[in-house]
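Novice: here are the coordinates; sequence isn't available:
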């Protein structure tokens, strides 16, 4: 993937291989709701992304899973 860093954001441009998309990707959230929320959005496009702790989002957005 290609990452473009801007002043207050970054852009990730897609993968070049479908092989990566066929394997499970386990994301360690380290109990950080920001990591969980970020990769939850990515998982809407890449369903092979799995989070090790989905519950940590309740710290800042208890209804997150119902809203996405």
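Specialist: Right, received. Where do you want to start? Quick caveat, the model's predicted, so the values are computed rather than measured. Numbering: from 1, shown residues only.
Novice: alpha carbons only for contacts and neighbour counts from here, please
Specialist: Fine.
Novice: Hmm, residue 39 is touching residue 49, no?
Specialist: Yes - using CA atoms under 8 Å, residue 39 is in contact with residue 49, at 7.5 Å.
Novice: want to compare, so here's the second one:
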């Protein structure tokens, strides 16, 4: 399955996506994002870093 995500608004930030690929939370660092998610008590989000335009994208474990 191919997913095309429009994350330009959050380029360079860490984002948490819901099952419909909508950004529910975002932060500058992974630790900040995890703190926000923990404080809000939300679950079931997919976490990733939104790429900067032109930046290579890494898939899987590298």
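Specialist: Sure thing, it's come through. Since this is a predicted model, take the numbers as computed values, not measurements.
Novice: How alike are these chains, TM-score-wise?
Specialist: Superposed pair, TM-score by TM-score structural alignment, normalised by the length of structure 2: 0.25. Supporting alignment: 35 aligned residues with a CA RMSD of 4.3 Å.
Novice: on that earlier part again, which neighbours do residue 39 and residue 49 of structure 1 share?
Specialist: Shared contacts of residue 39 of structure 1 and residue 49 (CA atoms under 8 Å, 6 or more residues apart in numbering): residue 27.
Novice: Can you give me the buried ones in the lengthiest helix in structure 1?
Specialist: For structure 1, the helix with the greatest residue count under DSSP state H is helix 33-45. Neighbour counts over helix 33-45 of structure 1 (16 or more other CA atoms under 10 Å) mark 33, 35, 36, 37, 39, 40 as buried.
Novice: now, among these, which is nearest to residue 4 of structure 1?
Specialist: Residue 4 of structure 1 has its nearest neighbour among those in residue 39, at 17.9 Å by CA to CA.
Novice: Output the buried residues of helix 33-45 of structure 1 in a markdown table, with distance to residue 66 of structure 1 appended to each entry.
Specialist: Formatted as a markdown table, the buried residues of helix 33-45 of structure 1 follow (distance: CA to CA, whole Å):
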| residue | distance to residue 66 of structure 1 |
| --- | --- |
| 33 | 15 |
| 35 | 18 |
| 36 | 14 |
| 37 | 13 |
| 39 | 16 |
| 40 | 12 |
